[in-house]
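Engineer: Let's see this in three dimensions:
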Amino acid sequence: MPNATDDTEPDSTTVPWTPPRPAEIPALHTSLRAWLGHPFFFKVTIDALDAGQGTIIPAAANPLEAAVILHQEETRRLGSAELYAVDEEMTAQALAAGARLPDWSVQPADLPAEQGFLVFDSPIGHSEATDGLIAPIVACSWGPSPHCSPPAGAVWLTFWSAPVLDRLVQAGIEAGLDPVEAQREVKRGSPPLVWDDEALVCWSAGEPDIPTTPRYIPSEEVSGVIAKERTLPWIQTVLAAWLLIQEPAIVEITEQRASRPERRRAERAGRPLPPVRVVSIHRRVSTATRPAEPSGRTVNVRFRVRGFWRDQPYGKGRALRKRTWIPEHWRGPEDAPVLIRPRVTVVEAPPEPAD
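Structural biologist: Here you go, the predicted structure:
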């Protein structure tokens, strides 16, 4: 689980990411579970822990024992995970909604599933990979963690990045393999995703509790959000995605399965492939014009309103509140003149490669 120093925008040295088709995600999920038990993957985790990397470290006698705990727990989480594929437009909506979350409050009902594995069509962040490359964060898995379970409850998140394959392919070519053979060998000998970092979000979390040291050993007194600062935007995006998935007025969810030959092979091996839920923005949302709400004033122009969160009343006597995302929309009469407001976008510079 290599860790980076910053969350950045991509640059020319970004590791390429071609998202899998939704029908390919069940096989990717199965492959990832198998890789968690592979000696190579174990060695990567052990070396990372021994080098002081990782955010939440089990209380163990040595890096090997800690790696066993981490891999066993992640294998169990993935084993019972519901699968989600988030398309590019929905990913953009989750990024925008996550950046505008008013706080870090999270309840079990906010999760679309107790355990899940979510693959984004486009990156939700970036971190420094090997040789100074920038690896995109493209997936998140979540679920309980027996070794990190405060009395009030919490959910563990694991963030996955795209693997660094191009340089491995080039190394194979330089070793004498033809390009097609080199690509085949790298694909067969590399995990589909790389464990990048992890975080713990406690129920009813308020302001994020960031460890003051690079590593955190779980205790019963844990509360808030346990994470490195660089992962906080990723967490916000995932929290927003969880909430949006449960908004039928905003998203539409379809179900896809792996190809029939893949399903048959998996069933013969005793490992049936689960379906994947494909999450997309509802078509009518992207061009919606929300009706004006009574405000005591007349709107004579047409203008765009940025998306925002609203605490929607529900339940008996409308006494309960549910956080609901109001997507970006147009306000004002359709035949009114359009008011253009300038928008400033601040882009962070990429980090300097490590020496």
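Engineer: drop to CA atoms for contacts and neighbour counts, all remaining ones
Structural biologist: Fine.
Engineer: What ranges does the stretch 201-350 of the chain have for its strands?
Structural biologist: 225-226, 251-256, 276-281, 303-305, 308-314, 320-326, 329-331 (DSSP state E, counting those that start in this stretch).
Engineer: Tell me which of those strands approaches residue 32 most closely.
Structural biologist: Judged by CA to CA, the one of those that comes nearest to residue 32 is strand 276-281, at 15.2 Å.
Engineer: who's in contact with the closest one?
Structural biologist: Contacts with strand 276-281, where a contact means CA atoms under 8 Å, 6 or more residues apart in numbering, come from 22-23, 25-26, 82-87, 89-90, 245, 250-257.
Engineer: how about the strands of the stretch 51-200 of the chain, start to end?
Structural biologist: Under DSSP E, counting those that start in this stretch, the stretch 51-200 of the chain gives strands at 82-86, 116-120, 125-128, 134-143, 154-161, 194-202.
Engineer: Which residue ranges of this structure form helices?
Structural biologist: Taking DSSP state H, the helices of the chain run over residues 25-36, 39-50, 63-79, 88-99, 166-174, 179-189, 232-245, 260-268, 283-286.
Engineer: and among the ones you listed, the most buried is which?
Structural biologist: helix 232-245 (a mean of 23; mean count of other CA atoms under 10 Å).
Engineer: just checking, what packs against that one?
Structural biologist: Applying 3 or more CA pairs under 8 Å, 6 or more residues apart in numbering; DSSP states H and E, we find helix 232-245 packed against helix 88-99, strand 251-256, strand 320-326.
Engineer: Please generate a structure for the following sequence too, so the two can be compared:
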Amino acid sequence: MTSPASARWVPPAPQDLPEWRAQLMDFTASEASDIAMRETLRAGRCTIVPTMRNAPLDSGTFAATVLNGAEHARLSQADLYYATADMTALALAAAATPPREPVSIERLPSESGFIIFEEPIGGYVEDVGAALVGRVTATAAKDVRITTPIVAASWTAWTPQDIQITEGGTVTWGYMTRDGYIAIPPDTRGIWITYYSPCGVTSGLPPQTVLGTLSDGTTFTAAMFETTRQTAPDRGPLNWDNEVLLVEGTEFAAGRPDTTDMWSHTLYTAWQLMTSTGGTRWTETEEIPRARAGRKRDARQNVTGTSAVRVVNVHTAHRPPHDASLADAAASTGRREPSWSCRWPVRPYRRSTCLNPGGHATGDCQHEDRIVSGHVKGPPGAPLRTGTTVHLWDHQPKTDA
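Structural biologist: Now for the predicted structure:
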């Protein structure tokens, strides 16, 4: 088995985020993006799928066009956020348990947004050879696996009525599940999230790695794939990876590893940290303005979201020591969620806070999920001690005869 790719995720500088958004918008509006989305639909990778009776195009082309149009609009309306490595690790630490409150649109820091994480918020292992069968190769090599990191997300508050086609009929939206297509009721309110991974799916594989064979029997290598990708239309720095709809009022369940469940727990927790109004102030935000030339480009692309970047960091009162951050970064592969063992030896935890204690006994109250600061027990300045306590017996305990 080929070892998982070792190349680290290299995030952009915060001031480059508007340009990344612009490149993604260019690609999303292109014919190449429609082709890629049709392939994604055929592979069953899409969760939210539009259909329309008597659609003006075949079903795959119609769905791809609508989905890309929706993502293009989402990016154009998005406010821009950059989560630092410490902020990413804090969100992951607090998201070790799922959010306890039901999904709430009120938790969004802005109605539409696009966020880059300086460290991945998760990842999944994929057989690259198997993924290329039918798209590039005729057969797949065995067990050519890499880890794909999830590093960015776009979102918007959404209802099925937000996207309608006037020509030909009404769009019906539904989930693709293991049991088939399930319609989304038209009065549904929720948060549509798209997750992104870095471009370069074979990043880190040795160039001579065989991914499969072509129809003529020729071997197809990682180097050949990278050459093909470089001559293809510019996809921008990120790949559309997956999406999910968080329906307002639904409860978060325990997440399945390496799925949108876990990534959504972390993203929603980041929103909770960013919008906390009571108790602990968790974050500090610095705004980096867009250069004048960039603002002109945004205007040409009809961007209505902010062009400035909001850099979100952990508040100085809770920020871990620099040495602890470096130790965790050194232990990270850069392709999976980072460790926080040094940054937060006792991780933050959740507490359901009653906002109307007087009505608590009768159930006439409202609860809010608040995140409580992690801590290290012991007097200030004392050496940090973590790990398992070992009880040593100096002799065998006596037993009754």
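Engineer: Single out the most deeply packed of the strands of the stretch 201-350 of structure 1.
Structural biologist: Highest mean neighbour count of the strands of the stretch 201-350 of structure 1: strand 225-226, a mean of 24 (counted as mean count of other CA under 10 Å).
Engineer: mind putting the strands of the stretch 201-350 of structure 1 in a markdown table, distance to residue 166 of structure 1 included?
Structural biologist: Formatted as a markdown table, the strands of the stretch 201-350 of structure 1 follow (distance: least, CA to CA, whole Å):
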| stretch | distance to residue 166 of structure 1 |
| --- | --- |
| strand 225-226 | 33 |
| strand 251-256 | 30 |
| strand 276-281 | 28 |
| strand 303-305 | 42 |
| strand 308-314 | 40 |
| strand 320-326 | 39 |
| strand 329-331 | 41 |
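Engineer: wait, which of these is closest to residue 100 of structure 1?
Structural biologist: strand 308-314 (6.7 Å).
Engineer: Now do the same for residue 38 of structure 2: its match in structure 1.
Structural biologist: Correspondence of residue 38 of structure 2 to structure 1, assessed by TM-score structural alignment: residue 46.
Engineer: how close does that match sit to residue 61 of structure 1?
Structural biologist: Residue 46 of structure 1 is 13 Å from residue 61 of structure 1, where distance means CA to CA, to the nearest Å.
Engineer: ok, back up a step: identify whichever of the helices of structure 1 lies nearest to residue 152 of structure 1.
Structural biologist: Nearest of these (CA to CA): helix 232-245, 18.7 Å.
Engineer: Measure how the closest one sits relative to strand 134-143, angle-wise.
Structural biologist: Per axes from the mean of the first three to the mean of the last three CA atoms, to 10 degrees, the angle that helix 232-245 of structure 1 makes with strand 134-143 is 50 degrees.
Engineer: residues in structure 2 aligned with helix 232-245 of structure 1?
Structural biologist: Using TM-score structural alignment, helix 232-245 of structure 1 pairs with 261-274 in structure 2.
Engineer: which residues are in contact with that stretch?
Structural biologist: In contact with stretch 261-274 of structure 2 (CA under 8 Å, 6+ apart) are residues 87-88, 91-92, 94-95, 98-99, 107-109, 121-122, 252, 254-256, 281-283, 312, 370-371.
Engineer: Average separation of it from the aligned part of structure 1, please.
Structural biologist: Stretch 261-274 of structure 2, aligned to structure 1 and superposed, deviates on average by 0.6 Å (mean CA distance after the TM-score superposition for structure 1).
Engineer: Give the equivalent position in structure 2 for residue 285 of structure 1.
Structural biologist: Counting by TM-score structural alignment, the partner of residue 285 of structure 1 is residue 318.
Engineer: nope, residue 116 of structure 1 is what I was after
Structural biologist: Checking TM-score structural alignment: residue 116 of structure 1 goes with residue 113.
Engineer: So what's the residue count around residue 340 of structure 1?
Structural biologist: Applying other CA atoms under 10 Å, we find 9 residues neighbouring residue 340 of structure 1.
Engineer: Does it touch residue 330 like I think?
Structural biologist: No: in this structure, residue 340 of structure 1 is not within contact of residue 330 by CA atoms under 8 Å, at 11.6 Å.
Engineer: Now the common contact residues for these two.
Structural biologist: residue 303.
Engineer: what about residue 13 of structure 1, how many neighbours?
Structural biologist: 11.
Engineer: Tell me which of the helices and strands packed on helix 232-245 of structure 1 lies nearest to residue 199 of structure 1.
Structural biologist: Per CA to CA, nearest to residue 199 of structure 1 of those: helix 88-99, 16.2 Å.
Engineer: From residue 19 of structure 2, how far off is residue 382 of structure 2?
Structural biologist: Residue 382 of structure 2 is 47 Å from residue 19 of structure 2, by CA to CA.
Engineer: Correction: the previous question concerned residue 325 of structure 2.
Structural biologist: In terms of CA to CA, residue 325 of structure 2 sits 28 Å off from residue 19 of structure 2.
Engineer: Repeat that for residue 280 of structure 2.
Structural biologist: 34 Å.
Engineer: cool, residue 369 of structure 2 as well?
Structural biologist: Counting by CA to CA, the gap from residue 369 of structure 2 to residue 19 of structure 2 is 35 Å.
Engineer: same thing with residue 109 of structure 2?
Structural biologist: Counting by CA to CA, the gap from residue 109 of structure 2 to residue 19 of structure 2 is 21 Å.
Engineer: try residue 249 of structure 2
Structural biologist: Relative to residue 19 of structure 2, and taking CA to CA, residue 249 of structure 2 is found at 35 Å.
Engineer: what's near enough to touch the equivalent of residue 14 of structure 2 over in structure 1?
Structural biologist: For residue 14 of structure 2, the aligned residue in structure 1 is residue 22 (criterion: TM-score structural alignment). Contacts for residue 22 of structure 1 (CA under 8 Å, 6+ apart) come out as 85, 256-257, 276, 278.
Engineer: Alright, that wraps it up for me.
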